[in-house]
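> Provided below are the primary sequence and the corresponding predicted coordinates.
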Amino acid sequence: MLAMPEVNYIKHLRENEDLSINEIVRKTGKNWRTVKKYADGEVPQENLVFNKGGMMYEDGFGEIVDCWLEEDLKLKKKDRRTNMAMYKQLCREYEFKGSYRTVCDYIQHRKPKIKEENNKRYERLEHPPGEAQVDFGNMTVVKDGAYKDIKALILSFPFSNAGFAYPLPAENSECFLEGLKQLFNQAGGVPTYLRIDNLSAAVVSIGKGEKRIYTDNFLRLQSHYGFEVQACNPASGHEKGNVEKKVGYTRNNFFVTAPEMQDFPQLAGWLEIKMREDRNRPHYDKGTLIEELWTKEKEHLKTLPISDLPIYSIDSLIINKYGEIKVDGERFTIHKGSIKQSLVIKKEWDIFTCFTSDGEIVYQESRPYMNKTRVIPWDDILEDWSRKPRVIKYSRFFKYLPERVQVYLTINPEETKNRVKGLKTLLDKHSLNAINESLNDEKLLGRTPHELGHILEAKKSVYPEKLDEIHTPFVLLDYETDLESYDKRLFPNMGGRIS
């Protein structure tokens, strides 16, 4: 349809300048039939817009196409059906009598609206008891006076909103499977269905639709515990929305501020207690206590297997010319091995063990990520405390100081400000642990930071006590060498002396 100025121009050429249809075509460049329509026809009126009708809307074919469009939007573009494929499928399976153009017009009209609806609306899912969702969450703890970033594997049951959590150092396959095993033990049973994200720790590749290729270790765990897997579609976090919210809830309620960690077993025990206590609150929608709902849901879980499943992976490495192997991106020197020797590496979630081909253990060490930490910015914190010394007991960071350092800063409130400034200076040369150890002497709690610094320096310069020597023969003790006898033998012509 031509715009109104173009229609008006064609009418002007025809009526006022008395041009023929062919002359108007040459002058405007428009199609002959289009020119004829507007030159000799009536002036077009603005059409009223009504809701669309026809067989796509009235006979239910539109609902079928809508369903296909929604399904295809979850797939990669190359895997989606074309308009022609949809038209042929309608004709073949549903005896559609309309034209291909009818289908195209409908798709052109509906596809943008379906996209908009999917961006704003999520389907309310019904979760039967026994189904669970699992996901990792990033958390921060404090270990040995430094920040440590860990992963918390969260298992949630949407029916009751019960949650379980287990701390781990990484998101690799060994950690994921070990975490699942521990979570099943905490829950006292195995979920009937487990919805997971497309984690690299479990999924090798994503196929069309719901097809997934899983790792051998994950399939081994699934076979041992007997649960079914429901994998989420790519970029569809809402499909496991319960566990997504549980991850945020766990972080906000138990990891702000960062708790102190001695080791992973201690942190796991602490977190298990917190999650158990959290079930004594009402369900967000059902009004009943989560613990009561969980008691009912536990009856639908599968029984735990009698035997435990060891979690590990096997790899093989060759010792390089420097006598090293590389595990998790870090190099380790194998003193008991030889160059170009092949080793079998058994990787567990926390340690790795190196075996020779004969089964002899030649090396065992913690995996590198077990000891990774981030420094707490004590300089900035102490600078803030020096301006407001009365608030240091209420600071989130105060509990991260070693116990004797806490006492040293607060034992005399009048000296707190000076001691905070002094501690900031001491940290330029000494560690918090060294300062804490020196303060185990009660007498030093009354010393100024300046005096404490001199004491620490003196300790650093003291040589260790001489050990009792018991292996030298008695006749050689305190023996002094006569150098003149050596001179006489080496230079007899010079009278036994060297000038």
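Sure, I can see it.

> Please count neighbours and contacts with C-alpha atoms only from this point.
OK.

> How many residues are close by the residue nearest to Gly422 when sequence neighbours are not counted?
Of all residues not flanking Gly422 in the chain, Pro449 sits nearest, at 5.0 Å (Cα to Cα, 6 or more residues apart in numbering). Neighbour count for Pro449, taken as other Cα atoms under 10 Å: 21.

> Check Arg331 too.
Neighbours of Arg331 using other Cα under 10 Å come to 12.

> isn't Leu317 right up against Val344?
Yes: Leu317 is in contact with Val344 according to Cα atoms under 8 Å; the separation is 6.6 Å.

> So those two - more neighbours on which side?
Between Leu317 and Val344, counting by other Cα under 10 Å, Val344 is the more crowded of the two (19 against 16).

> Could you say which helix or strand holds the nearest residue to the more buried one once chain neighbours are set aside?
Closest residue in space to Val344, ignoring its immediate chain neighbours: Ser316 at 4.6 Å, by Cα to Cα, 6+ apart. Assigned by DSSP states H and E, Ser316 falls within strand 313-318.

> after that strand, next one along is what?
Later in the chain than strand 313-318, the nearest helix or strand by DSSP H and E is strand 324-327.

> From Val420, how far out is the residue nearest to Gly422?
According to Cα to Cα, to the nearest Å, Pro449 stands 9 Å off from Val420.

> Please apply the same query to Ile318.
52 Å.

> Looking only at neighbour counts, state which of these two leads.
The residue with more neighbours, out of Ile318 and Val420, is Val420; 24 against 17, by other Cα under 10 Å.

> my read: that one touches Val407, true?
No: assessed by Cα under 8 Å, Val420 is found out of contact with Val407, at 11.9 Å.

> can you give me the strands for this protein?
Secondary structure of the chain (DSSP state E): strands at 131-143, 146-157, 162-168, 193-196, 203-206, 212-214, 228-231, 313-318, 324-327, 330-333, 342-347, 351-355, 361-366, 374-375.

> hey, which of those strands is tucked in deepest?
strand 162-168 (a mean of 26; mean count of other Cα atoms under 10 Å).

> Could you list the residues in contact with it?
Residues outside strand 162-168 that contact it (Cα atoms under 8 Å, 6 or more residues apart in numbering): 150-157, 175, 179, 182-183, 186-187, 246, 264, 267-268, 271-272, 275-276, 279, 290-291, 294.

> then this one, side by side with the first:
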Amino acid sequence: MRSRVEQFAAIRRDYRVEGLSIRALADKYRVHRRTVRQALESAVPPPRKTVQRVAPRLEPFKAAIDEMLRSDLDAPKKQRHTARRVLARLVDEHDADGLSYSTVRDHIRKRRPQVAAEAGRALEAGFVPQTYRPGAEAEVDFHDLWVVLAGVKTKTALFTMRLSFSGRSAHRAFATQGQEAFLEGHVYGFDRLGGVPVDKIRYDNLNSAVKQVLFGRSRQENERWIAFRSHYGFEAWYCQPGHDGSHEKGGVEGEGGRFRRNHCVPMPVVDSIDELNAALAAADDADDHRRIANRANSVGQDWDLEKLALQPVTDEPFDTALTVTPRVDRYAQIMVRCNQYSVPARFIGHRLRVKLSASHVTVYDRATVVARHPRAVGKGTKVLDLDHYLEILTRKPGALPGATALAQARAAKMFTTEHDAWWAAARKAYGDAAGTRALVEVLLLHRHLDRVDVLAGISAALSVGSANADVVALEARKAAERRTGADRHQNSSDVAAQALLLAHHHLGAAIVDERPLPSVAPYDTLLGRQSS
């Protein structure tokens, strides 16, 4: 089928070459004579007239719609009328039956900017394209990232640092948006991106950096944040508060959404934050091959140029962890940021030094690390280590079955089915209290032997029907020797025989020795000779 331009060209050619009349041309091309005259007047067809569609059923309600749109001018952005809400109000308040959603939607799309213009309001502010120098600027922000963490749907904080020139970004997930995560995210970002921007980094008014918003762009900054900026040698540039300033760091605002849609849909399923961050790092590497909009170079190619202009990262580390000194309560717990963490029971009543990072809680007694936990997500959470309560459980064995630390150890698969089976055998052999104390002796082995060796010792003891902690200890040490190759040539039959021998040894009872009792008769003979 010919286009109108081709048809006009054919008409003009036949009129010029063949000398056909207007009527003949109209008959030949099966068009109206008016179309022939238009073709002879101009080689370019006139624009087609746009059909003005009318909606007679909507006409009586246009005034009501205008009133709703005018009320939106002073309403919060997220509480303005949608087309569906307008239709619902028309039906409920004005008996507008028979209106279709598409009719109302199309009218509102056309009418909303007109209402804003009539009121002297601009629907959207204009923007000015920006050009950035390589290595000069970056932008930082946090975004919410939902993941399935250890089987539980969990919200994490996605730290994002984006270089303004190349668009290369560094993403890091944390359990919190606290200052520890804010500072750790910067350290990771500088290392990941190969340097520090020479001019400035753009921020909104995060509490981790800003204590108070003053006049204009002046801010009262957190002293620790000031020290961090001074250490790495960069300047902070703060956006206007609220929605009005969000476009001032639009690169990182859009980056958070783009990254989540492309790499975190469906929700990542991970066992730990470290596993999640490894996946995020791989996604950042993959993004080096993408192109932003209509740029000629990829992100990675522009970054190769930009990292040469960044200032190098200082070799001297900055301690990003927060230091606090809580007191240990009678439950062998310390309270840090509304969460409780266990410490060894011997420190009950003492004050300990705690270094709180974005991912871990490390507890010190002077310079010695006495406990280390993953940082809890949320508030009101207890993170307990069963090992910290073993000395208490030796005196109070009845507290073990309902202990929170035991439940957490089972959930983390640190207290295994082998432990449970051996505990059941010990209680059956010695009773609940003595059997639980025997279990505590076995659990104490974990402090000195590798976990795999203790589990091997438990399995060996169970295989010979023993519920004796000494058997477990012996077999665990032999497993360690075999694993390291020190006892590689020991006869396996001798090992089984020794295990069977110890299997007869019970708590409070000695191994039966069938040798005859020693005699003191020779000493009596000597005494007789001495007296003579």
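All right, it came through fine. Computed from a predicted structure; not experimentally measured.

> Report the TM-score for the pair.
Overlay of the two chains. TM-score (TM-score structural alignment, normalised by the length of structure 1): 0.50; 280 aligned residues with a Cα RMSD of 3.6 Å.

> about what we covered before: distance of the residue nearest to Gly422 of structure 1 from Ile435 of structure 1?
Pro449 of structure 1 is 10 Å from Ile435 of structure 1, where distance means Cα to Cα.

> Could you list the buried residues of the host helix or strand of Gln498 of structure 2?
When elements are assigned from DSSP H and E, Gln498 of structure 2 belongs to helix 492-503. Within helix 492-503 of structure 2, the residues scored as buried using 16 or more other Cα atoms under 10 Å are Ala499, Leu500, Leu502, Ala503.

> What is whichever helix or strand comes after it packed up against?
On the C-terminal side of helix 492-503 of structure 2, the closest following helix or strand by DSSP H and E is helix 521-531. Here helix 521-531 of structure 2 touches no other helix or strand, going by 3 or more Cα pairs under 8 Å, 6 or more residues apart in numbering; DSSP states H and E.

> Just the buried positions in helix 521-531 of structure 2, please.
Neighbour counts over helix 521-531 of structure 2 (16+ other Cα under 10 Å) mark no residue as buried.

> contacting residues around it?
Residues from elsewhere that reach helix 521-531 of structure 2, judged by Cα under 8 Å, 6+ apart: none at all.

> can you map out the helices along the stretch 301-450 of structure 2?
Taking DSSP state H, counting those that start in this stretch as the criterion, the stretch 301-450 of structure 2 contains helices spanning 390-395, 404-411, 417-430, 432-444.

> tell me the most buried of those?
Each of the helices of the stretch 301-450 of structure 2 was assessed for mean neighbour count using mean count of other Cα under 10 Å. The highest is helix 432-444, with a mean of 21.

> Counting by contacts, list what that helix packs against.
Other helices and strands packing on helix 432-444 of structure 2, by 3+ Cα pairs under 8 Å, 6+ apart, are helix 390-395, helix 417-430, helix 469-484.

> re the thing from before, the helix holding Gln498 of structure 2 vs helix 469-484, what angle?
Angle, helix 492-503 of structure 2 to helix 469-484, by axes from the mean of the first three to the mean of the last three Cα atoms, to 10 degrees: 160 degrees.

> can you tell me the helix or strand for Ala227 of structure 2?
Going by DSSP H and E, Ala227 of structure 2 is in helix 223-232.

> got the buried residues for that helix?
Trp225, Phe228, Tyr232.

> separation between the last one and Val140 of structure 2?
Distance, Tyr232 of structure 2 to Val140 of structure 2, using Cα to Cα: 15 Å.

> Likewise for the second one?
Applying Cα to Cα, the value for Phe228 of structure 2 to Val140 of structure 2 is 15 Å.

> The buried residues of helix 492-503 of structure 2 into a markdown table, with extra columns for distance to Glu67 of structure 2?
Listed next are these as a markdown table, based on distance: Cα to Cα, whole Å:
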| residue | distance to Glu67 of structure 2 |
| --- | --- |
| Ala499 | 90 |
| Leu500 | 92 |
| Leu502 | 92 |
| Ala503 | 90 |
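
> Closest to Ala433 of structure 2 out of these?
Top of the list for closeness to Ala433 of structure 2, among those and by Cα to Cα, is Ala503 at 20.0 Å.

> close enough to count as contact, that closest one and Val471?
Yes: using Cα under 8 Å, Ala503 of structure 2 is in contact with Val471, at 6.8 Å.

> can you list residues touching both of these two?
What both Ala503 of structure 2 and Val471 touch, as defined by Cα under 8 Å, 6+ apart, is the set Ala461.

> ok, back up a step: can you put the strands of structure 1 in JSON lines and add distance to Glu383 of structure 1?
Compiled in JSON lines, the strands of structure 1 are given as follows (distance: least, Cα to Cα, whole Å):
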{"stretch": "strand 131-143", "distance to Glu383 of structure 1": "20"}
{"stretch": "strand 146-157", "distance to Glu383 of structure 1": "18"}
{"stretch": "strand 162-168", "distance to Glu383 of structure 1": "33"}
{"stretch": "strand 193-196", "distance to Glu383 of structure 1": "46"}
{"stretch": "strand 203-206", "distance to Glu383 of structure 1": "48"}
{"stretch": "strand 212-214", "distance to Glu383 of structure 1": "52"}
{"stretch": "strand 228-231", "distance to Glu383 of structure 1": "50"}
{"stretch": "strand 313-318", "distance to Glu383 of structure 1": "48"}
{"stretch": "strand 324-327", "distance to Glu383 of structure 1": "40"}
{"stretch": "strand 330-333", "distance to Glu383 of structure 1": "36"}
{"stretch": "strand 342-347", "distance to Glu383 of structure 1": "44"}
{"stretch": "strand 351-355", "distance to Glu383 of structure 1": "39"}
{"stretch": "strand 361-366", "distance to Glu383 of structure 1": "36"}
{"stretch": "strand 374-375", "distance to Glu383 of structure 1": "16"}
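
> just so I know, which of those lies nearest Leu382 of structure 1?
Taking Cα to Cα, strand 374-375 is the member of the strands of structure 1 nearest to Leu382 of structure 1, at 14.1 Å.

> Which residue ranges of the stretch 151-300 of structure 1 form helices?
For the stretch 151-300 of structure 1, the helices defined by DSSP H, counting those that start in this stretch occupy 173-187, 216-225, 241-254, 264-278, 290-297.

> Of all those, which one comes closest to Lys88 of structure 1?
Among these, helix 241-254 comes nearest to Lys88 of structure 1, with 36.8 Å by Cα to Cα.
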